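Chemist: Provide a 3D model corresponding to the input given below.
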Amino acid sequence: MLCLTLPASVPVLALDPVETSVAEAVDGATARYTEVLERAVNINSGSMNFPGVRKVGDLFAEEFEALGFTTEWVDGAAFNRAGHLVARRGTRGPKVLLIGHLDTVFASDSPFQRFEVVDEHHTAGPGIADMKGGNVVMLLALSALAEAGLLDDLQLTAVLTGDEELRGRPLDVANAALVDAARWADVALGFENGDNDPHTVATARRGSTSWRLEVTGKPAHSSQVFREDIGDGAAFELARILTAWREALRAEENLTFNPGVLVAGTDVSLDATSGRGDVFGKSNVIARSALVNGGIRAVSPEQLRRAQEVMHKVAADNSPHSSAVLTFSEGYPPMPSTEGNRQLLALYSTVSEELGYGPVTPVDPRRAGAADISFAAGYVEQAIDGLGLLGSGGHTVDEMADMRLLPQQAKRAAILLRRLAQQ
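Modeler: Predicted coordinates:
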């Protein structure tokens, strides 16, 4: 369980009267939006439960429309997912993209299906933190700005994707609505739960790219392995390549790569999507084939390119009588830390301190995985993520949210938006 030390009553330190009214509006609407969160959590929206994802989208669309947004459902048939919710409002002021997602990792047959009150401060449920709670933080913040008459000072587009947990393909089609909104926007705010620490947000996120290595060796009786005219076989060549990658890249800060599943033998197959493989071989036969599927995470496009160059070079320098083919698949791009992102964090941290919640610092990229904002950050001047409802146990049946943080996160987001409008 997430254990936080929060002040019994949070003093407002340096807000102007308008911002004070925004914070009070958040407190006044928290109970209502807690009910919205419960309704959303009680709708199963595993990524492949298309009707469920759409139903959650419809629920949130009603909430956006009540705040004066126009909404659109982007059908996901072209990328084999339910689709995305897009909500738009405003014609003046800075252009801000708000990012959330509708789907969860919990399928329709998961035993974890319902909102549950755990104790005075904690609730449990599928997607309650990741990230139906983040969507509700977004809406609660917007409702407070609306009550204060401030929404007309912003141009807002909210994109709530239906495939964050299991990306649709092709990626350019699946991401079109999000990328189009990012090209339009000046600023992107992600309402994921980050590393579930209210004292950090993400100014950088590592990308996630899949790779596949196919190795071929010369089959023969195992007693002849290592002969100059036979070679080491596919299994040893695979091991050599993986070891050389590890030695060459292990010291690179914020870079990780992992061989997730591998097979080696006489006849092998390995499905890149399901991760299931078949293998036939004998202990007295040198392996003819080896396959491995893995992933690589880098904090910047430059770091990813450098690592890929090293991996290709090692894989191409083969032992005698062996060969290897390395391929990379398109995935989540890195979101590098930029000066604009750091400036946006500084503004957010100031807001947090003036609310009495203390400073906010960048999360270690090793503690924050790829997310929707990764596809948007490269198109905007400023971007941060991790503004959502925080908790613990994400992607497990122990997922919980700390409900004390619902009004806190909404106040931070609302006043950040107000100050962006003032700029």
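
Chemist: going forward, measure contacts and count neighbours with C-alpha atoms only.
Modeler: OK.

Chemist: My guess is Asp163 contacts Asp103. True?
Modeler: Yes. Look at Asp163 against Asp103 with Cα atoms under 8 Å: they come within range, at 6.1 Å.

Chemist: Identify the contacts common to those two.
Modeler: Both Asp163 and Asp103 are contacted by Ser47, under the criterion Cα atoms under 8 Å, 6 or more residues apart in numbering.

Chemist: more crowded one of these two?
Modeler: Asp103 (33 against 29; other Cα atoms under 10 Å).

Chemist: any idea how far Ile128 is from that one?
Modeler: 11 Å (Cα to Cα, to the nearest Å).

Chemist: what's the answer for Met400, then?
Modeler: To Ile128, Met400 is 6 Å away according to Cα to Cα.

Chemist: what about these two, which has more around it?
Modeler: Between Met400 and Ile128, counting by other Cα under 10 Å, Ile128 is the more crowded of the two (32 against 28).

Chemist: Nearest spatial neighbour of Gly295, chain-adjacent residues omitted?
Modeler: The shortest distance from Gly295 to any non-neighbouring residue, by Cα to Cα, 6 or more residues apart in numbering, is to Ser210 (4.3 Å).

Chemist: So which residue is smack in the middle of the protein?
Modeler: Closest residue to the average C-alpha location of the chain: Ala371 at 2.0 Å, with Cα atoms, centre = their mean.

Chemist: Provide a list of residues in contact with that one.
Modeler: With contact taken as Cα under 8 Å, 6+ apart, Ala371 is in contact with Glu164, Glu192, Arg205, Tyr332.

Chemist: here's the other one to compare against:
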Amino acid sequence: MKCAPLLALHAGKPGTTRMLLIGHLDTVFEPSSPFQSAKREGNVLHGPGAADDKGGVVVMLAALQAMKAAGTLRNASIEVVLTGDEESVGSPVGTARADLVAAGKRADVALDFEGLVILDGQDYGSVARRSSGNYTITNTGKTAHSSGIFTDKVGYGAVYELARIIDSFRRELPEPNLTFNIGLIAGGATAALSTDEAGASATGKTNIVPPVAIARGDFRALTQDRIERVKAKMKAIVADHLPQTGARIDFKESYPPMPPTAGNQALLNTLNTINADLGLASMPSLDPLKRGAGDISFVAQYVDGLAGMVPSSSGDHTPKSGSTSPASRARSNARHCS
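Modeler: Got it, this is the predicted structure:
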């Protein structure tokens, strides 16, 4: 559910490190979702957005309270941006993220208050996040009786052309830190996407060569140059039509990448120094394939950043969503920020 962003500024003492704290207020669960209640089971709190990102907001507030109690908040320069559409960024993206980007340009460091990743009992720090963008492939063909399929006059039809494209993606696109997916397909005598592009409708008969086919998918990459290279490959594949067919691909960007940088790693090194002081284990950097995109990526080109400053979670984006770390973990993460 989307809402307006919340912005807060604590000016602090001139010359101090300018910190940007990032979180979000929305969840993936719309008002129509039956998952609208919270339930506690021991140290686990289940509820819509319990970890993503209500838990993040709670830890952010706890960190600021800890700083105030320690007397370090008074001179600190802190800006908070809690977006209201992180799960489905508004359009145009430049307008939807203008306040966040402006804050990133003013900051010296950015901390992303989304979930800590724990794998096999090991805590990981996130110094990189991949992009998230989607695309729509629209295919056309000549409609005719199915007895003419594959002939020079009729050609292959829109569905075979779409199948060629998808299989070519599978064979030709793979490279490190890149994933791509087709999540929705429709084809036939007629085919159309729903208004929100989350569904599709189609009609047809088994003995009619389909004149239209549509597919929607997403892809995720670690650097902007890789995004451009992959898009060029996809365009070339789409343009290599089967006889009597046509196709086009339209891209829609949402989240840019947060590539791993020396500055990001330096922040994780600083965090690990604090971990050692607290008697906590050192946190290696997380494989970026292990987490999705996030708002910190919009400021990654302007400021060093670190993600995963809050309790870990399970069942994200499902009715089993829950914040799974005990309160002591949250308190430790709050100290990290102070």
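
Chemist: overall similarity of the pair, as a TM-score.
Modeler: Superposed pair, TM-score by TM-score structural alignment, normalised by the length of the second structure: 0.93. Supporting alignment: 332 aligned residues with a Cα RMSD of 1.6 Å.

Chemist: and the residue nearest to the centre of the first structure, what helix or strand is that in?
Modeler: Using DSSP states H and E, Ala371 of the first structure is not contained in any helix or strand.

Chemist: Can you find the partner of it in the second structure?
Modeler: Using TM-score structural alignment as the criterion, the counterpart of Ala371 of the first structure in the second structure is Gly294.

Chemist: Next, count neighbours for the corresponding residue of the second structure for Arg306 of the first structure.
Modeler: Under the alignment (TM-score structural alignment), Arg306 of the first structure pairs with Arg229 in the second structure. Applying other Cα under 10 Å, we find 11 residues neighbouring Arg229 of the second structure.

Chemist: Check which helices and strands the helix or strand where Arg229 of the second structure lies sits against.
Modeler: Take DSSP H and E as the rule and Arg229 of the second structure turns out to sit in helix 224-239. Using 3 or more Cα pairs under 8 Å, 6 or more residues apart in numbering; DSSP states H and E, the elements in contact with helix 224-239 of the second structure are helix 157-172, strand 245-255.

Chemist: now the helices: where do they sit in the stretch 201-338 of the second structure?
Modeler: In the stretch 201-338 of the second structure, the segments counted as helices under DSSP state H, counting those that start in this stretch are 224-239, 262-277, 327-337.

Chemist: ok so Ala69 of the second structure is a strand residue?
Modeler: No. The assignment for Ala69 of the second structure, made by DSSP: H, G, I helix; E, B strand; the rest coil, is helix rather than a strand.

Chemist: Determine which residue in the first structure is aligned with it, please.
Modeler: Matched by TM-score structural alignment, Ala69 of the second structure corresponds to Glu147 in the first structure.

Chemist: My read is that that match contacts Val26, right?
Modeler: No. Using Cα under 8 Å, Glu147 of the first structure is not in contact with Val26; the gap is 9.4 Å.

Chemist: Compare neighbour counts for these two and give me the winner.
Modeler: Val26 (26 against 14).

Chemist: Mean neighbour count and distance to Ser313 of the second structure for the helices and strands packed on helix 224-239 of the second structure - can I get that in a markdown table?
Modeler: Converted to a markdown table, these look like this (neighbours: other Cα atoms under 10 Å; distance: least, Cα to Cα, whole Å):
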| stretch | mean neighbour count | distance to Ser313 of the second structure |
| --- | --- | --- |
| helix 157-172 | 19 | 31 |
| strand 245-255 | 18 | 22 |
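
Chemist: Tabulate those (CSV), appending distance to Cys337 of the second structure.
Modeler: Formatted as CSV, these follow (distance: least, Cα to Cα, whole Å):
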stretch, distance to Cys337 of the second structure
helix 157-172, 42
strand 245-255, 25
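
Chemist: Please identify which of those is closest to Ser91 of the second structure.
Modeler: Proximity to Ser91 of the second structure (Cα to Cα) singles out strand 245-255 among those, at 8.8 Å.

Chemist: quick one: the helices in the stretch 1-150 of the first structure?
Modeler: Counting by DSSP H, counting those that start in this stretch, the helices of the stretch 1-150 of the first structure are 17-41, 50-66, 132-147.

Chemist: Out of the helices and strands packed on helix 224-239 of the second structure, which is closest to Val44 of the second structure?
Modeler: Nearest to Val44 of the second structure, of all these, is strand 245-255, at 30.0 Å by Cα to Cα.

Chemist: just checking, what packs against the closest one?
Modeler: Applying 3+ Cα pairs under 8 Å, 6+ apart, we find strand 245-255 of the second structure packed against strand 132-141, helix 157-172, helix 224-239.

Chemist: what's the closest of the ones you listed to Gln65 of the second structure?
Modeler: Among these, the nearest to Gln65 of the second structure by Cα to Cα is strand 132-141 (33.8 Å).

Chemist: Give me the range in the first structure that that closest one lines up against.
Modeler: Under the criterion TM-score structural alignment, strand 132-141 of the second structure matches residues 208-217.

Chemist: Other residues contacting that stretch?
Modeler: With contact meaning Cα under 8 Å, 6+ apart, stretch 208-217 of the first structure is reached by 231-235, 237-238, 287-298, 321-334, 369-370.

Chemist: now with 7 Å?
Modeler: Outside stretch 208-217 of the first structure, the residues within contact range by Cα atoms under 7 Å, 6 or more residues apart in numbering are 233-234, 238, 287-297, 321-333, 370.

Chemist: I'd like the distance from that stretch to the chain centre, please.
Modeler: 24 Å (Cα atoms, centre = their mean, to the nearest Å).

Chemist: Equivalent analysis for stretch 248-265 of the first structure, please.
Modeler: Centre-to-centre, stretch 248-265 of the first structure and its host chain are 21 Å apart (Cα atoms, centre = their mean).

Chemist: tell me which residues in it are buried?
Modeler: Leu249, Asn254, Leu255, Thr256, Phe257, Leu262, Val263, Ala264, Gly265 (16 or more other Cα atoms under 10 Å).

Chemist: any idea which of those residues is closest to Tyr348 of the first structure?
Modeler: Nearest to Tyr348 of the first structure, judged by Cα to Cα, of those is Asn254 at 24.5 Å.

Chemist: That closest one against Val299, yeah?
Modeler: Yes. Judged on Cα atoms under 7 Å, Asn254 of the first structure makes contact with Val299 at a distance of 6.2 Å.
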